[in-house]
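Colleague: return atomic coordinates for the entry below.
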Amino acid sequence: MSSPEIAVIVPVFNGAKYLPACVESIAAQRFADFVCVLVDDGSTDKTPALCDDIAAGDGRFVVVHKRNGGAATARLTGVQTARAYHPRWFAFCDADDLLHPDFLGEMHRAATESGMPIACCRRVLFTDDAVPAPGPLTAKSTLYSAPDHLDALLHNHDMDFGLWNKLYTADLPLEELLDNNVLYNEDLMANWRIFLLAKGCVYLPFAGYRYRQHAASMSHALPPQSLDDQRAVALHIRESVPAQWPALQQSADAFYYEKLVYLTSMILRREDTAPYRVQYGEMLIAISSGLKDRRLGRNPRLPLVMRLSAVATVRFPKLWRRLCQKYLKDRQ
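Modeller: This next block holds a predicted model:
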């Protein structure tokens, strides 16, 4: 295979149910100059054979089989494998998701025309019962120069924390940045480190990435370690802001406090909170002590709804739990 313009990395673990549709959406890209690396992360279902069959039927697809190590290690293996083909850009796709037919083309166009090392588009959520039809394209895009792109990563929900709705120049040392020893929220940790090295990014408002929601998704689980990892990532972000960007420090401080309040609400919306006693106690102390802190609870970048939620968490815990269970049902 000659040097492709883009390498698409797809980590797969026991993904036989959804992988064919994912691969079909990649193969149908109107921008055809790509190689796709399927990384079988120690699957125990039909995924290994399925990956081999896909690669045998389409020369643009390559398969790597490895021992199970999680999505982050699978993506790292994929990037390392793809480097042998000397791509100019990297994209990522989860094995249960879908790409808009113009995802690669529009992201590549925006990145090359803007001269930015990262392109990003909007995601659209869907379920098995409602697969979205391709939406319209838009020519409008937004340029974020440093440090505004970092602020947008933290607070622009359309930009999202994920690796999968973005295109990255191959000049970035992705191998170093993806290997962050984080199991949950590893996408945000990787993107924060990547964005710190980038001069900015270009954002496209078109819905180029289709994110499947289903019960088996890791994003719907809440093991105690996920809370620990998310707090650790938010703290790392807060502590790693370059000193020359005080406005970004204020943004990161607000993000950290908002994360504490959000994670506490995730605990409270569950029927059984016993597994999270330690995490809940630690975050309650942190939220309470930060209420009057100008860098945290009184940070002007903290949304009012989060400020009120912090007060309710500390001062009206029983009422707040009832409200969380009644209205915050997305992760129950």
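Colleague: drop to CA atoms for contacts and neighbour counts, all remaining ones
Modeller: Will do.
Colleague: Ala146: neighbour count?
Modeller: Other residues within reach of Ala146, judged by other Cα atoms under 10 Å, total 17.
Colleague: so it sits against Lys199, correct?
Modeller: Yes - between Ala146 and Lys199 there is a contact under Cα atoms under 8 Å: 5.4 Å.
Colleague: next helix or strand past the longest strand along the chain?
Modeller: Identified as the longest strand of the chain according to DSSP state E is strand 200-212. Using DSSP states H and E, the helix or strand that follows strand 200-212 towards the C-terminus is helix 224-239.
Colleague: show the subsequent helix or strand relative to that next one.
Modeller: Helix 224-239 is succeeded, C-terminally, by helix 246-268 (DSSP H and E).
Colleague: so which bits of that following helix are buried?
Modeller: 248-261, 263-268 (16 or more other Cα atoms under 10 Å).
Colleague: so Trp164 is in contact with Cys93, correct?
Modeller: Yes - between Trp164 and Cys93 there is a contact at 4.9 Å, judged by Cα under 8 Å.
Colleague: could you also give me the structure for this second sequence? I'd like to compare it with the first:
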Amino acid sequence: MKLAVIVPVYKVEAYLHQCIDSILSQSYRDLKVILVDDGSPDGCGAICDEYAVRDSRVLVLHKANGGLSSARNLALPYTDDCPLVTFVDSDDWLEPGIYQSAVSYLQQHPEVSILGYGHNKVQGTCSSPCLMPEMTLSREEALDSYLAANKLAIEATVWSRIYRRQAIEGLTFREGSKWEDNVYSLEAFYQSTGDFHALPIAGYNYRIQRPGAITATEIPDLRDLFADIEESIDRHAGDTTYMEYANTLALLCLWRCFRTLCRVPGAYEQEAHRYLPWVARVRKRPYLAHLFSPSKRLKIRLFLFAPEAFLSVRRAFSSLKRRH
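Modeller: Presented below is the predicted three-dimensional model:
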């Protein structure tokens, strides 16, 4: 049961050996490792070629720089001979045995379309595990969990999962976006026909706040994310069920965005105007109210229909908390 591992590579010369070695040394051997040199200006391309010479499971693709989504999209057609697909970022690395555990479960449970596992957040010499409890969710339960964003929620990151081919057939990442995983994950869960299962194993090591990484910023620009969501709604034109899921994702991302802007001094004044038009768009479309408690439903309605008044109260409350 061949597993395709897609690895976009760009300016990670210091980390690349650790990443590739952790994949090729997995006890599960039936792999197709697709290394995409995204026009890296350092020695990454040559390192990739060296691995292809040494291991027949490695396929190297070289391309002009186009970003993470572009590199993943180039690799996807080369996974046609693989019933399973996963992703690894080239500055991260795997724990030994994770693919054996994951694929063994999928072989024993054909009803599972997507399998997830936990990860370690690594910053310097410090590491903290992020795990979900072991559980199996139906397609609809998985979609709700993905959107709920509570402590048991499924995360957006595509590298924390293995997909059966059907779940991602025909899907691509929006190029030029910094938040490509969010919509891709939503579409994969929506398109899947089987269950989601979570293994309570930290199988992936995620390097956070690496210098130059897109996550290393306090107030991220989320306009790409909302553009991704709008584009996905257009792709599913006429599918009102998908629109409800996508609009709920937009609503929750806006809610978290404005909470951050209210907490950080000066951020609201500088950034809020960028997102108020998206609030107006979300307000005009249905969303999945059953995901929220009665009190949060009321807050969300106030946020959507009187955003500036509601947020003025939140800003005042946040300012008062900072003083005390």
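Colleague: for Trp164 and Cys93 of structure 1, indicate the residue with more neighbours.
Modeller: Cys93 (27 against 23).
Colleague: aligned to the more buried one, what sits in structure 2?
Modeller: By TM-score structural alignment, Cys93 of structure 1 lines up with Val88 in structure 2.
Colleague: tell me how far that match lies from Arg174 of structure 2.
Modeller: 18 Å (Cα to Cα, to the nearest Å).
Colleague: go on, Tyr245 of structure 2?
Modeller: 18 Å.
Colleague: so who does Ser185 of structure 2 touch?
Modeller: Ala156, Thr157, Val158 (Cα atoms under 8 Å, 6 or more residues apart in numbering).
Colleague: pull out the buried members of these.
Modeller: Judged by 16+ other Cα under 10 Å, buried ones among those: Ala156, Val158.
Colleague: which one of the contacts of Ser185 of structure 2 is nearest Val183 of structure 2?
Modeller: For these, the residue nearest Val183 of structure 2 by Cα to Cα is Ala156; the value is 8.2 Å.
Colleague: what's the match for the closest one in structure 1?
Modeller: Counting by TM-score structural alignment, the partner of Ala156 of structure 2 is Phe161.
Colleague: please name the nearest non-neighbouring residue to its match.
Modeller: In space, and not counting its chain neighbours, Phe161 of structure 1 is closest to Leu188: 4.9 Å by Cα to Cα, 6 or more residues apart in numbering.
Colleague: and the equivalent of that neighbour over in structure 2, how far is that from Ser104 of structure 2?
Modeller: Counting by TM-score structural alignment, Leu188 of structure 1 corresponds to Asn182 in structure 2. Going from Asn182 of structure 2 to Ser104 of structure 2 by Cα to Cα gives 27 Å.
Colleague: for the two, indicate the residue with more neighbours.
Modeller: Per other Cα under 10 Å, whichever of Asn182 of structure 2 and Ser104 has more neighbours is Asn182, with 19 against 13.
Colleague: hang on, isn't that one packed against Ala156?
Modeller: Yes - Asn182 of structure 2 is within contact range of Ala156, at 5.1 Å (criterion: Cα under 8 Å).
Colleague: any shared contact partners between these two?
Modeller: Listed as contacting both Asn182 of structure 2 and Ala156 by Cα under 8 Å, 6+ apart is no residue at all.
Colleague: so how many other residues sit close to Gly57 of structure 1?
Modeller: Counted with other Cα under 10 Å, Gly57 of structure 1 comes out at 9.
Colleague: tell me the residue in structure 2 aligned with it.
Modeller: Checking TM-score structural alignment: Gly57 of structure 1 goes with Arg54.
Colleague: check which helix or strand covers the match of Leu188 of structure 1.
Modeller: helix 180-191.
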